[in-house]
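1. Sharing a model that was predicted from the sequence below.
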Amino acid sequence: MASESKPPFPPFTRETAQQKVKAAQAAWNTKNPDLVQYAYTPDSVWRNRDTFLQGREQIVAFLRQKWAKEGEYRLRKELFAFGGDKIAVQFWYEWKDGEGQWWRTYGLEDWTFAANGLMRKRQMSGNDVKIGDGERWFVDGVDVDAVEIGEAHW
C-alpha cells in the first residue's frame, strides 16, 4: 500500500502548488487507477461533472470506466490559483471514443488537501468538444507541456 502522505504539504506556495498539479498530470496520464487512488484520502469526496463519489474504491471504479471509454487519453493540467490548502486547475485532454471520434475536454477543477498532502475533495467541471484528427494537440510523441494553449485555440 502507498504511503498515507504525499508531499508537498499545505499551505502551498506557487512552487509547491505547481508540483502538485504536474504530479497529478503525470499520474493521470498513466491511466492506472490503482496508482492514482493514492493521491486521495481514503474517504475523499469527488464531484466529476454530474457524478458524486466517495472513497478510493469508488474512485478506482470510476477511473477504470473512464479510461475504458476514453481511448488514447492524454491530459494537460495547469495551475490556475492556489491558497492555503486549496488549488484550482485548468485542464485539457484529448481522447478517442469507440467509434473513432476524437474529443477534447476543457475544464476546471478545485482541490482541497488534508494536512498530509492527500486530496480530500475534488470538484471537476468539463465540456467535451468534437475535434477532427487534424485538430489534435496531443498527438503521439508530443510533450503535452510543450503545446502552446491560448485563447486562439478556444
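-> Done, it's in.
2. When you work out contacts or count neighbours from here on, use the C-alpha atoms and nothing else.
-> OK.
3. thinking M119 is in contact with S44, fair?
-> Yes: with contact defined as C-alpha atoms under 8 Å, M119 reaches S44; the gap is 6.8 Å.
4. Touching, F113 and G84? I think so.
-> No: using C-alpha under 8 Å, F113 is not in contact with G84, being 9.1 Å away.
5. of those two, who's got more company?
-> Legend: neighbour count by other C-alpha atoms under 10 Å for F113 and G84, higher for F113 (23 against 13).
6. gap between that one and W102?
-> If you measure F113 against W102 using C-alpha to C-alpha, to the nearest Å, the figure is 33 Å.
7. For the longest helix along the chain, which helices and strands make contact with it?
-> Among the elements of type helix in the chain, defined by DSSP state H, the one spanning the most residues is helix 14-29. For helix 14-29, the contact count by 3 or more C-alpha pairs under 8 Å, 6 or more residues apart in numbering; DSSP states H and E identifies helix 33-36, strand 71-83 as packing neighbours.
8. Tell me where this protein has strands.
-> With DSSP state E as the definition, the chain shows strands at residue ranges 40-48, 51-54, 71-83, 86-96, 102-113, 119-131.
9. Which of these sits closest to A61?
-> Relative to A61, the nearest member of the strands of the chain by C-alpha to C-alpha is strand 51-54, separated by 9.9 Å.
10. Alongside the first one, take a look at this:
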Amino acid sequence: MSRPPLPPFTAEPAAQRVQLAENAWNTRDPERVALAYTPASVWRNREEFLTGRAEIKAFLTRKWARERDYALRKQLWAYTDDRIAVRFQYEWRDESGQGWRSHGNELWEFTPDGLMARREASINDVAIDEDDRTIFGPRR
C-alpha cells in the first residue's frame, strides 16, 4: 500500500502531506489515522512512547475520548527528501468544560511508499476561555 504524495518531497507535495494529515486527524477516527503509519511506526507523543499501529490506535482512541470538540491546524515548517517538520495548534475541551489550546511541533520520517515510520511530537497546553477559542472544526 502506498500513501501519496511520496518522497522525495518538494514544497508542494510536502504541504499537501501536511494538509492531508490535518484533514485525517480532524476526523477523530483512530482507524483511519493509524493507516498513515507503518505497522511498526515509532512515536513519541509528549511523554508517551508508542510502537506500531495497534498502540497508535489505542492512544488516539484515548486521546479523542478525553479531548472533546477537538479541532486541529497544521502548518509545514520544513522538509527534506523523506522528512517533514510541522508546527500545529489544536483546541479542545476537557470533561469539566475547560477549554485548552495545545501548541506543538512534529517531526515526521517517511518510507519510500509514503507511510510514516516515525513521529516525534512535543506539545504544550494552555488553558483558554471559551471566548478565546479560534479553531472550530475542519478547514473549509
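-> The structure has been received and is ready for your questions. All of these numbers come straight from a predicted model, not from anything done at the bench.
11. Quick check: TM-score for this pair?
-> These two chains, once laid on top of each other, score a TM-score of 0.97 by TM-score structural alignment, normalised by the length of structure 2; 140 aligned residues with a C-alpha RMSD of 1.1 Å.
12. hmm, back to that, show me the common contact partners of F113 and G84 of structure 1, please.
-> P10 (C-alpha atoms under 8 Å, 6 or more residues apart in numbering).
13. And the longest helix of structure 1 against structure 2, how far off on average?
-> With mean C-alpha distance after the TM-score superposition for structure 1, helix 14-29 of structure 1 departs from structure 2 by a mean of 0.3 Å once superposed.
14. Just give the nearest non-adjacent residue to E106 of structure 2, would you?
-> A121 (4.4 Å; C-alpha to C-alpha, 6 or more residues apart in numbering).
15. same thing with G99 of structure 2?
-> Of all residues not flanking G99 of structure 2 in the chain, R93 sits nearest, at 4.4 Å (C-alpha to C-alpha, 6+ apart).
16. Look up the closest residue to E130 of structure 2, ignoring the ones flanking it.
-> Closest residue to E130 of structure 2 in three dimensions, ignoring its sequence neighbours and counting by C-alpha to C-alpha, 6+ apart: G99, at 6.2 Å.
17. Touching, the one you found and T134? I think so.
-> No: in this structure, G99 of structure 2 is not within contact of T134 by C-alpha under 8 Å, at 11.1 Å.
18. Looking at those two, which is more packed in?
-> More crowded of G99 of structure 2 and T134, by other C-alpha under 10 Å: G99, with 21 against 11.
19. In structure 1, point me to whatever sits opposite the more buried one in the alignment.
-> Here G99 of structure 2 is matched to W102 in structure 1, going by TM-score structural alignment.
20. Around the equivalent of W77 of structure 2 over in structure 1, count how many other residues there are.
-> In structure 1, the residue equivalent to W77 of structure 2 is F80, according to TM-score structural alignment. As a burial measure, the neighbour count of F80 of structure 1 was computed by other C-alpha under 10 Å and equals 16.
21. And for Y93 of structure 1?
-> Y93 of structure 1: 22 surrounding residues under other C-alpha under 10 Å.
22. What separation is there between the nearest residue to it once chain neighbours are set aside and V139 of structure 1?
-> Computed as C-alpha to C-alpha, 6+ apart, the closest residue to Y93 of structure 1 that is not its neighbour in sequence is L75, at 4.2 Å. In this structure, L75 of structure 1 lies at 11 Å from V139 of structure 1, with C-alpha to C-alpha as the measure.
23. which residues does A11 of structure 2 contact?
-> In this structure, A11 of structure 2 makes contact with Y79, judged by C-alpha under 8 Å, 6+ apart.
24. Which residue in structure 1 aligns with R68 of structure 2?
-> R68 of structure 2 is assigned G71 in structure 1 as its aligned equivalent, the criterion being TM-score structural alignment.
25. same check, this time on D125 of structure 2
-> The pairwise alignment with structure 1 assigns D125 of structure 2 to D128, based on TM-score structural alignment.
26. neighbours of the closest residue to its match other than its chain neighbours, just the number please.
-> Using C-alpha to C-alpha, 6+ apart and skipping the chain neighbours, the partner closest in space to D128 of structure 1 is T105 (4.4 Å). Around T105 of structure 1 there are 16 other residues, counting by other C-alpha under 10 Å.
27. Is it correct that T105 of structure 1 is in contact with S125?
-> No: between T105 of structure 1 and S125 there is no contact under C-alpha under 8 Å: 9.9 Å.
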